[in-house]
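**Q** below: sequence and its predicted model.
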Amino acid sequence: IGVQQVPPNMVLNGIAIIVSVYIMAPVAFSAMQGMQANQAPGNVTQNVTAGIAAAREPFRTFLEAHAKSRERQFFLRSATALWPAQQAKALKDTDLIVLAPAFTLTELTDAFKIGFLLYIGFIVVDLVIANVLMAMGLNQAQPTNVAIPLKLLLFES
């Protein structure tokens, strides 16, 4: 936007953490219920293994729903090329080792697309304001002084 009063990084990171916890809360509750349902008296190692397996499913479901198949196939092919043949053969596109990076890449791709589209909007406003000021003969007026209030009105309202 060109405004210098942007919140500090700590505030932005705090907002990101709060929103992430809010979005992932249903998945975490489901995982917690799955872990609690698999507790049985007996061997602690078996309880931990069963609890982790039960908690893994809600996360896998979430990642499957939000990771694009193109990225999943990319990481599956990459693992096939880089990993030992026996491990790569047993790998599926629904395994967490494939879903986690595919989800991350999907989210980063979407974030860059959104950022680029917003940036185009800001650039268009800057170009229009600069051309209008030049057409009006206001060469001494700084386009940013006129563009910032218009950007705030346009994008924040």
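**A** Yep, it's here. Residues are numbered from 1 along each chain as shown.

**Q** could you use CA atoms for every contact and neighbour count after this?
**A** OK.

**Q** centroid residue for the chain?
**A** Residue closest to the mean C-alpha point of the chain, counted by C-alpha atoms, centre = their mean, is Glu107 at 3.7 Å.

**Q** which of the residues in stretch 71-89 are buried?
**A** Neighbour-count burial for stretch 71-89 flags 71-73, 75-76, 79-80, 88 (criterion: 16 or more other C-alpha atoms under 10 Å).

**Q** residue furthest from the geometric center of the chain?
**A** Relative to the centre of the chain, and counting by C-alpha atoms, centre = their mean, the farthest-placed residue is Gly137 at 45.0 Å.

**Q** is that one in a helix, a strand, or coil?
**A** coil (DSSP: H, G, I helix; E, B strand; the rest coil).

**Q** about what we covered before: out of the buried residues of stretch 71-89, which are inside helices?
**A** Residues from these lying in helices, with DSSP state H as the criterion: 71-73, 75-76, 79-80, 88.

**Q** structure two is appended below for comparative analysis:
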Amino acid sequence: MSIDGRFWLRAAALTGGAGLLCAATPAFAQAADGLSRAVNEIGGDGRPLSLSLQILVLMSLLTVLPSLLLMMTSFTRIIIVLSILRHALGLQQTPPNQVLVGLSLFLSLFVMQPVISEVNRVAIEPYGQEQIDIGEAVSRSGDALHGFMMKQTRKTDLMMFAKIARAPAYASPKDVPFSILLPAFVTSELKTAFQIGFLIFLPFLVIDLIVASALMSLGMMMLSPTIISMPFKLLLFVLVDGWALTMGSLAASFGT
């Protein structure tokens, strides 16, 4: 099996990171073509590498996907909110980290589904049908991800990083480069996540205050309020169907 640009694009798509890998840098299109030619020629006399070496090179490239997943999708906001929710409930390791990461991952896939579908429609399918080359496929994938990130980025954050970089005024949002958009997007996601986490934390904080005041009035100063308040917080969370509200609100927050 020969490694060419189509192999890398389809492999990235199967791992769920096609659009992310394509849009990592503005110069990725040229790099992808260069990498494809280099890998094809490294075997000597233009012969491709063996399948085992192809897999080794591919797995090495996949090491960059975790950082792209964290920084260029909805994952950051979701995992932070869920972590704050766990602390608000007074639970240390329940749900465990693996469960929180799994919930965040699959909810991120749900939120990013329109972007993934757009990348597949405008880039992967035409490239698979040999209607466009690898450079055009990469460019179209980057445009789809760029649009999602622009919608979730605050204008003030963009202006701040553009000012730091001394970048000129941009005629349209499409002209904003990834070098400025990515840090602005991450900053906006962190701010939004902490705002949502603060609103989630408030009702549980009220329960803690009520329980602590009741214990103080009863003279039970040696008894930890957390032990008493935790069952009440869990009961409140279950009664209001907290998980459905939290997951639904997080998903809906990306549509506003």
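**A** That came through, no problem. As the structure is a computational prediction, the values presented were derived from the model and not from experiment.

**Q** TM between them?
**A** Superposed pair, TM-score by TM-score structural alignment, normalised by the length of structure 1: 0.77. Supporting alignment: 147 aligned residues with a C-alpha RMSD of 2.7 Å.

**Q** on that earlier part again, to which residue of structure 2 is the residue nearest to the centre of structure 1 aligned?
**A** Glu107 of structure 1 maps onto Glu189 in structure 2 when the alignment is built from TM-score structural alignment.

**Q** so what's its match up against?
**A** Glu189 of structure 2 sits next to 74, 76-77, 152-153 when contact means C-alpha atoms under 8 Å, 6 or more residues apart in numbering.

**Q** one more: Leu100 of structure 2?
**A** Leu100 of structure 2 neighbours (C-alpha under 8 Å, 6+ apart): 79, 82-83.

**Q** ok, now with 7 Å
**A** 79, 82 (C-alpha atoms under 7 Å, 6 or more residues apart in numbering).

**Q** returning to that earlier point: dump the buried residues of stretch 71-89 of structure 1 to CSV, plus distance to Ile129 of structure 1.
**A** Listed next are those as CSV, based on distance: C-alpha to C-alpha, whole Å:
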residue, distance to Ile129 of structure 1
Glu71, 40
Arg72, 44
Gln73, 45
Phe75, 45
Leu76, 48
Ala79, 50
Thr80, 53
Ala88, 56
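
**Q** how far away is the residue farthest from the centre of structure 1 from Lys89 of structure 1?
**A** From Gly137 of structure 1 over to Lys89 of structure 1 the distance is 69 Å, taken as C-alpha to C-alpha, to the nearest Å.

**Q** likewise for Asn47 of structure 1?
**A** Look at Asn47 of structure 1 and Lys89 of structure 1: by C-alpha to C-alpha, they are 29 Å apart.

**Q** same question for Ala28 of structure 1.
**A** 31 Å.

**Q** the counterpart of Thr226 of structure 2 in structure 1 in helix, strand or coil?
**A** Matched by TM-score structural alignment, Thr226 of structure 2 corresponds to Thr144 in structure 1. Look at Thr144 of structure 1: counting by three-state DSSP, its state is helix.

**Q** which stretches of the stretch 51-200 of structure 2 form helices?
**A** All helices of the stretch 51-200 of structure 2, identified by DSSP state H, counting those that start in this stretch, fall at 51-61, 65-71, 75-88, 97-111, 113-119, 125-128, 134-151, 155-164, 178-217.

**Q** counterpart of Leu63 of structure 1 over in structure 2?
**A** Matched to structure 2 by TM-score structural alignment, Leu63 of structure 1 sits across from Met149.

**Q** identify the residues contacting that match.
**A** Applying C-alpha under 7 Å, 6+ apart to Met149 of structure 2 gives the contacts Phe185.

**Q** is it true that Ala29 of structure 2 touches Asp133?
**A** No - at 9.9 Å, Ala29 of structure 2 does not count as touching Asp133 under the criterion of C-alpha atoms under 7 Å.

**Q** who's more crowded, those two?
**A** Of the pair Ala29 of structure 2 and Asp133, Ala29 is the one with more neighbours under other C-alpha atoms under 10 Å, namely 21 against 17.

**Q** state the distance from Val128 of structure 1 to Thr109 of structure 1.
**A** If you measure Val128 of structure 1 against Thr109 of structure 1 using C-alpha to C-alpha, the figure is 29 Å.

**Q** actually Thr144 of structure 1, not the one I typed
**A** 30 Å.
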